[in-house]
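Asker: can't give you the sequence, but here's the structure:
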């Protein structure tokens, strides 16, 4: 099929502060040139998954697709690093469009803190004592008291990150669901979480907040001494990640479910 999209040739490069990422960026800029991000058709980010998240947050307002190259540790969201054939790889890449979560966290002084999360919003205990949380979905209380280390709401893109480490389900990218996953639940001990529609609005209240303080984290943005948090998907914001042909994010998420 004929692809009417113009070829992507104007590239902006950015890299984490790891030496191998900086060296890789220098080599790629020397070979392909580079333009400012505001003038680019695509942004190439060199680093690990954490740097990919940082780049997505930082360039969100530009609306540029991000093509990641792994010069970090994990690299689930990144393509393999190579200096060869970058223009061809970018132009044959598959895109994954993702939507972030909006977090509105209210602290003990009733101040509101807003942030976007690409992977997950998590509530975490701040002290040695477990947190006590009440969970409501679309205004209806679904769990009156969850005693735990925390709980998180993950996007499909984030379901293979912290959510998976907390034994939450892996969610296909196009499933239009969110994962609600407890972290070390003590009571009810056997509760493993829930899958929610992407339109769901989640409210988490901190019970006994003075005695059992909790923090709220949207990706790498943290607010402490929270009394309640409201979480929902923001479809008005779209971000595109690019993956080499045959190695789409959808394929990676599927493969992850069959890995050892």
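Answerer: Everything's here; your move. Here the structure is a predicted model, which is why all the values come from computation and not from measurement.
Asker: contacts and neighbour counts: CA atoms only from here.
Answerer: Fine.
Asker: name all residues that make contact with residue 135.
Answerer: Residue 135 makes contact with 141, 142, 143, 144, 145, 146, 202, 203, 204, 205, according to C-alpha atoms under 8 Å, 6 or more residues apart in numbering.
Asker: so what's it closest to, chain neighbours aside?
Answerer: Nearest residue to residue 135 in three dimensions, chain neighbours excluded: residue 204, at 4.7 Å (C-alpha to C-alpha, 6 or more residues apart in numbering).
Asker: which other residues reach the strand or helix carrying that neighbour?
Answerer: In the assignment (DSSP states H and E), residue 204 maps to strand 201-207. Outside strand 201-207, the residues that touch it by C-alpha under 8 Å, 6+ apart are 131-139, 213-214, 226-233.
Asker: take the one below as the second:
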């Protein structure tokens, strides 16, 4: 018998205890529940809306730790929402699939005037063909004639829809019963739904320390510092303490970004641009500075046409795979900007990665909070005197080899090889981001200045 799967789509803007209770109820009746936050739609303006990255973070927080429940962010990371009828195909689901809708969405169904009929692509056919899990309030009256031909009804006694939560937050009214504590803290520190501009730099105070320790296993100093955190909580951490260098931080981010808790770095490496310089005297009660930084979404296409998607924090690049120089076409937002870049390679870096490989190629390092990307060429022969370019954060870039047989390219994301590639597309992810935590006295500008103005050993 095929597993029964409930696809629970919605805006989850923000997700609340009602949504979590519905997911729990569904998980008791289905083998698997897949939560799919929808992408923003161009035809509906949402009051007090927030960027997709915040919605993705709150969804991961709200549904974390639930048995038989997982969150899929592919729709939220796209430009347009995928038709609900196509979600099962996108997820590769075959068998006993049910689509979760509210009873309000079924009103008018007997006349073909429900929200499913009007708003879903091929709504009339989907109404007749798909299986629906209809969620209603316990005291809500539902006309049986309004229901789809294939449906099951589930009732919840939880209040707190998206619109009501946003209104309460905007008017500074309590929402403690409607949102889980972690999400409420996240909303408050980023001033979400308040009408104020959302900022990438904020403050964060711990009243309880539940650290997950991620230490460089090859650095004795890292291991020694790790012993000073005897009470580790790997199941429910509220801070990921990374002990090592920038490379250790990159590995920690790659493995644990979806935990959606801040990363606090302690540098035992060299420069440690992404980490604090010293072991903290006290973390509890400190107003840590948080920098929310987005990851790169990278799609590579192999010579055989296979597409691979990955995420990077620092950079993504292509480089020559043989002794021949690379011939690379560079497109920016779909427009050809360099018809033939003759070089050893080309790279896109985030501000967090600007002090690494990009700097070695001649780019100027950027402060972490800079809303920009760096496009850099490696040993450029043509165009003559072409220099690194600073681009807006929402830029989409593509590298493509002009001669895959004689001048093949290798692809890399944060130093991880993607083997030979025909092309690489790079953009900032709409859903993947991390918060880096720094001590109040930490001065990233001073650390950056040490890179920009290097002093000789023993200098003043």
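Answerer: Looks like it arrived, so ask away. This is a predicted model, so every value here is computed, not measured.
Asker: TM-score for these two?
Answerer: Once superposed, chain against chain, the TM-score is 0.90 (TM-score structural alignment, normalised by the length of structure 1); 252 aligned residues with a C-alpha RMSD of 2.0 Å.
Asker: quick revisit: equivalent range in structure 2 for the strand holding residue 204 of structure 1?
Answerer: Aligning strand 201-207 of structure 1 against structure 2 (TM-score structural alignment) gives residues 396-402.
Asker: still on that earlier bit, please report how far the residue nearest to residue 135 of structure 1 lies from residue 228 of structure 1.
Answerer: 5 Å (C-alpha to C-alpha, to the nearest Å).
Asker: likewise for residue 14 of structure 1?
Answerer: When residue 14 of structure 1 is compared with residue 228 of structure 1 (using C-alpha to C-alpha), they lie 36 Å apart.
Asker: next step: the contacts of strand 201-207 of structure 1 restricted to strands.
Answerer: Applying DSSP state E to those, the entries found in strands are 131-137, 214, 226-233.
Asker: now the strands for the stretch 201-350 of structure 2?
Answerer: Using DSSP state E, counting those that start in this stretch, the strands of the stretch 201-350 of structure 2 run over 201-205, 211-215, 239-244, 263-267, 287-301, 307-312, 315-320, 326-332, 335-343, 345-349.
Asker: helices or strands next to the fourth one in the packing?
Answerer: Read that as strand 263-267 of structure 2. Contact here means 3 or more C-alpha pairs under 8 Å, 6 or more residues apart in numbering; DSSP states H and E; on that basis strand 263-267 of structure 2 packs against strand 239-244, helix 246-256, strand 423-438.
Asker: got the buried residues for the second one?
Answerer: Pointing back at helix 246-256 of structure 2 there. 246, 248, 249, 250, 251, 252, 253, 254 (16 or more other C-alpha atoms under 10 Å).
Asker: so what touches that helix?
Answerer: Taking contacts as C-alpha under 8 Å, 6+ apart, the residues outside helix 246-256 of structure 2 that touch it are 214-216, 242-243, 263, 265, 267, 269, 271-275, 311-314, 414, 434.
Asker: can you check which part of structure 2 stretch 132-147 of structure 1 sits on?
Answerer: So in structure 2, the equivalent range for stretch 132-147 of structure 1 is 327-342, judged by TM-score structural alignment.
Asker: can you check stretch 156-176 of structure 1 too?
Answerer: Against structure 2, stretch 156-176 of structure 1 falls on residues 351-371 (TM-score structural alignment).
Asker: quick check: end-to-end length of the matching stretch?
Answerer: One end of stretch 351-371 of structure 2 sits 8 Å from the other (C-alpha to C-alpha).
Asker: gap between the aligned residue in structure 2 for residue 229 of structure 1 and residue 344 of structure 2?
Answerer: In structure 2, residue 229 of structure 1 lines up with residue 424, judged by TM-score structural alignment. For residue 424 of structure 2, the distance to residue 344 of structure 2 (C-alpha to C-alpha) stands at 15 Å.
Asker: of the two, who's got more company?
Answerer: More crowded of residue 424 of structure 2 and residue 344, by other C-alpha atoms under 10 Å: residue 424, with 26 against 22.
Asker: now the strand holding residue 204 of structure 1 on structure 2. Mean distance?
Answerer: Aligned to structure 2 and superposed, strand 201-207 of structure 1 gives a mean residue distance of 0.8 Å (mean C-alpha distance after the TM-score superposition for structure 1).
Asker: buried ones in stretch 187-203 of structure 1?
Answerer: Buried residues in stretch 187-203 of structure 1, counted by 16+ other C-alpha under 10 Å: 192, 193, 196, 198, 201, 202, 203.
Asker: follow-up on the earlier one: any chance of CSV for the contacts of residue 135 of structure 1, columns distance to residue 168 of structure 1?
Answerer: What follows is the contacts of residue 135 of structure 1, written out as CSV (distance: C-alpha to C-alpha, whole Å):
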residue, distance to residue 168 of structure 1
141, 21
142, 18
143, 17
144, 21
145, 19
146, 16
202, 17
203, 19
204, 18
205, 21
